[in-house]
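**Student:** Sequence below, structure please.
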Amino acid sequence: MCPDLATGHPDALLDGTVITAVRTGATSALSARLLARADAAVLAILGTGVQARSHARAICRVRPIREIRVAGRDPARSAALADELGAELGVAAEGAGSYAEALEGAEIACATTADGEPAVQRPWLAPGVHVTSVRAVGRELDDATVAEALVCVESRRAALAPFPAGTVDLVEPLRAGVIGEAHLHSELGELVAGTRPGRTSDEQITLYKSVGVAVQDAAAAALVLRAARERGVGTEVPL
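**Tutor:** Coordinates of the predicted model:
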C-alpha cells in the first residue's frame, strides 16, 4: 500500500515482492557503482532465485560486465539461469560447480543465497573484488571476509539492530570481537554525498551488506507510481 504523503489516504496498491526485488538489486548496483573498480567485468552470482536475476540485471547497468558465473546448490538450475542471463543481457555466462569456482577471479560478487554455510569465504576472493550480500537470516559471509573488507551498509543502526532486524553477518563478528563498530566504514548515503571515502586501491576488497530499510521501498514505490501516472498505466479503483 502506497499512501498519499499529504493526506495519508491510500494512493495505490502495488506488488511489493517485485518492487523489493528490483530495489534490492538496484541498491547493490549503487554500491558497485560507488565501490567496485571501474573496469570490473567478471561477475559472480551466488544463488539462483529472484534476487540473483535482479542483481545480474542491475550490476550490468553500472559496470562493463562481459562474463557472468552462476553458482547455486543445484548445478542444473545454475546452468539454466546462466543461459537465461546470457541471452537476456548479451554477455558470456556459465554455470559454476561451486561458490568457490564462481568466485575465482571474480571482480564483483553478488551473494543472494537463502541458507546453508557462508557462500562467501575469504580464501575464494580475488584481490580488489567488490562483494554484495543480501541474505536476511544466517551467515552468508565468513568472519575473515568481513574483517578484511571495507564495509558499507545502508544504515549502521539498522545493520546492528537486534535480531531479526539486523544482520548476523556483522553482529556475530562484532560480538566475538573480530571487528568493532568503527569497522562499518560508511553508509551508502555517505558515499553518495562524498562525506566518506570509498575504495582506496585496486587491491582493496570492498563489501556492501544489505539488510533492507523501509525508506528505500517507499521511495521505489513512489517512483513506480509516478511512472505509472506518466505513462497512463494501471487500474483506477474508487474507494
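**Student:** can we go C-alpha only for contacts and neighbour counts from here?
**Tutor:** Noted.
**Student:** Please, where are all the helices along this structure?
**Tutor:** 16-35, 50-59, 75-89, 99-103, 143-148, 156-159, 168-175, 188-193, 214-231 (DSSP state H).
**Student:** show me the contacts for the closest residue to residue 192 other than its chain neighbours.
**Tutor:** Spatially, and ignoring its direct neighbours in sequence, residue 192 is nearest to residue 34 (7.6 Å; CA to CA, 6 or more residues apart in numbering). The contact partners of residue 34, taken as CA atoms under 8 Å, 6 or more residues apart in numbering, are 191-192, 198.
**Student:** what does residue 211 give?
**Tutor:** Applying CA under 8 Å, 6+ apart to residue 211 gives the contacts 134-136, 154, 158-159, 165-167.
**Student:** which of the residues you listed are buried?
**Tutor:** Taking 16 or more other CA atoms under 10 Å as the criterion, what is buried in the contacts of residue 211 is 134-136, 154, 158-159, 165-167.
**Student:** Let's see the ChimeraX selection covering just the buried ones among the contacts of residue 34.
**Tutor:** To isolate the buried ones among the contacts of residue 34 in ChimeraX, judged by 16+ other CA under 10 Å, type:
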select :191,198
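**Student:** Kindly indicate which of the contacts of residue 34 lies nearest residue 229.
**Tutor:** The closest of the contacts of residue 34 to residue 229 turns out to be residue 192 (CA to CA; 28.6 Å).
**Student:** For the closest one, give its distance to residue 18.
**Tutor:** Plainly put, residue 192 is 25 Å away from residue 18 if you go by CA to CA, to the nearest Å.
**Student:** Report how many residues lie close to the nearest residue to residue 107 once chain neighbours are set aside.
**Tutor:** Spatial nearest neighbour of residue 107, chain neighbours left out: residue 129 (4.4 Å); criterion: CA to CA, 6+ apart. By other CA atoms under 10 Å, 26 other residues sit near residue 129.
**Student:** one more to line up against the first:
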Amino acid sequence: MREGFRYLSEQDVLSLGGDDAQAALDDVCEVIRLMRQQQSEMPAETHVTLGAADGKAYALPARVGGRFNAAGVKWTAHRPQTQDGLPQAMALTLINRADNGLPLGLVESRTLTSTRTAAVTALALRYAAPRRVRQVLLLGAGVQAMAHLEMLRQLFPDLQQVNWWYRNPGALPVTTTDFPWPLVKIDRLADALDGQSEALITCTSASEPLLDLEAMRPGRLVIQVGYHEVSFAAINRASRVTVDLWGDFCESSAKSLFQMYRAGQFSAQQVDADVGNLLIDGWRPDREDSVYFSSFGLNVFDIALASRMLQLATERGVGTLLPLFPAEHYVSPAKK
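**Tutor:** Okay, here's the model as predicted:
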C-alpha cells in the first residue's frame, strides 16, 4: 500500500466502484446525519466565465467529518460549445484531510456526480413518494438519465415497469434484457405523463418547462434533477414541496423552484421537508398527496464520495501518485 497525493481518472473511479448506487446512497445518508450533527460545512459556490457567455466554471467547496474526514472543492467547467469531441461538462474534485489540511488527491468526478445525484433520487423514491412506487417514468437520455437508469436497476429490482421518454427518435440506447423489469420507450411525452407511474424523474437539459399541471396528480412523486423542467403552475399544484436542501443557492440557481422563489411566487417557509426530515425525522407524505422534489445537488456529497474513492485507492494501490511532499506526510483520509 502506497500513500501520497493521488490522481484518479474516470477509469480508476469506475474500477473502485464509483458507480455503485448502494455505496453512494450509504455515503449520502451518512453525510445527512453528519450535517444534522453540524459536522459539515458547505459555503456558497462561486464561478468564472469561460469563453463566450454560455461557458462557466464553478467552484463548489465543502467539508465533512466522520469517516470521510475531508475538505475539498469540486471544480466543474461547463464549457462553451466546441467541436473537439470532448464532454461539455468536466468535473474534478480536490480533497484535503479535514483535520490537518494535508492534500490527498484529485479525482475525476463525472461518474461520481451522476452517481450521487441518482443516490439522492433513490432516497426520495424511498421516503418522499406518497404511494409504493411500482412504475417509474424517466425523462431524458443523457449522463444523468443513464445514471438514474443504472440506480433503478441496482436498487429497485422489484419495480413492475420503467417507462422512458426522450426527445430523439429511434431505438433505445441500451439493451432491455439488462434490466430486471420491462423498460418501455414512449414516443409522446403526453402519453408518458398520462400513464400510471407513481414516480416521475426528469433528467433533461431543458431550459423551458416540459412539465405543466398535468404532471402533478394525487399519489405521484415528481423528482426534478435538471434545470428548468417544471412550470411554476405545476409546482404550485403540488400539495407537498420537498428539497434536498434549501440554501443560499436559491439566489442564483437555474432550478425551477429557485427561479420561482426569485420571481416572488414561492418562499422557503413553503418547503415541507428536506432530506434530513426524510431520513432522520421520519417525515412522510399522505397517500393522496402530490409531491414535488427539487434536487439541487449538494457539493458536500461530492466531497464525501471523492474521499471514499481516495481511501479505497490507497488501500488497493489504484491511481497515479504525484510527488508533492515526502511520503511520510501522508495517511489515508479517515485516519487520525
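**Student:** TM-score for this pair?
**Tutor:** Remark: TM-score between the superposed chains equals 0.84 [TM-score structural alignment, normalised by the length of the first structure]; 228 aligned residues with a CA RMSD of 2.2 Å.
**Student:** returning to that earlier point: now check the residue nearest to residue 192 of the first structure against the second structure: what is it aligned to?
**Tutor:** Under the alignment (TM-score structural alignment), residue 34 of the first structure maps onto residue 127 of the second structure.
**Student:** Residue 110 of the first structure: what's it in contact with?
**Tutor:** Neighbour list for residue 110 of the first structure: 43-46, 52, 55, 131-133 [criterion: CA under 8 Å, 6+ apart].
**Student:** Quick check: the aligned residue for it in the second structure?
**Tutor:** Match for residue 110 of the first structure (TM-score structural alignment): residue 201.
**Student:** same check, this time on residue 220 of the first structure
**Tutor:** Using TM-score structural alignment, the partner of residue 220 of the first structure in the second structure is residue 305.
**Student:** so what's its match up against?
**Tutor:** Neighbouring residues of residue 305 of the second structure by CA under 8 Å, 6+ apart: 24, 27, 112, 116.
**Student:** Give me the buried positions along stretch 96-113 of the second structure.
**Tutor:** Buried residues in stretch 96-113 of the second structure, counted by 16+ other CA under 10 Å: 96-98, 102-113.
**Student:** Around the aligned partner of residue 48 of the first structure in the second structure, how many other residues sit close by?
**Tutor:** Matched by TM-score structural alignment, residue 48 of the first structure corresponds to residue 141 in the second structure. Neighbour count for residue 141 of the second structure, taken as other CA under 10 Å: 21.
**Student:** roughly how far apart are the closest residue in space to residue 141 of the second structure that isn't next to it in sequence and residue 276 of the second structure?
**Tutor:** Spatial nearest neighbour of residue 141 of the second structure, excluding adjacent residues (CA to CA, 6+ apart): residue 166 at 5.9 Å. Using CA to CA, residue 166 of the second structure is found at 32 Å from residue 276 of the second structure.
**Student:** Quick one: residues in contact with stretch 23-36 of the second structure.
**Tutor:** Here stretch 23-36 of the second structure makes contact (CA under 8 Å, 6+ apart) with 18, 40-41, 64-66, 115-116, 119-120, 122-123, 275-276, 279-280, 300-301, 304-305.
**Student:** In contact with the most centrally placed residue in the second structure, which residues?
**Tutor:** Taking CA atoms, centre = their mean, the centroid of the second structure lies closest to residue 117, which sits 1.5 Å from it. The contact partners of residue 117 of the second structure, by CA under 8 Å, 6+ apart, come to 144, 225, 295, 297.
**Student:** got these as JSON lines, with distance to residue 313 of the second structure columns?
**Tutor:** Listed next are these as JSON lines, based on distance: CA to CA, whole Å:
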{"residue": "144", "distance to residue 313 of the second structure": "25"}
{"residue": "225", "distance to residue 313 of the second structure": "30"}
{"residue": "295", "distance to residue 313 of the second structure": "29"}
{"residue": "297", "distance to residue 313 of the second structure": "25"}
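**Student:** Go through the residues you listed and name the one nearest residue 154 of the second structure.
**Tutor:** Minimum distance to residue 154 of the second structure across these is 15.3 Å, recorded for residue 144 (CA to CA).
**Student:** from memory that closest one sits against residue 203, does it?
**Tutor:** Yes - the criterion here is CA atoms under 8 Å, and residue 144 of the second structure meets it with residue 203 at 5.9 Å.
**Student:** can you give me the end-to-end distance of stretch 284-294 of the second structure?
**Tutor:** Start-to-end, stretch 284-294 of the second structure (CA to CA) is 16 Å.
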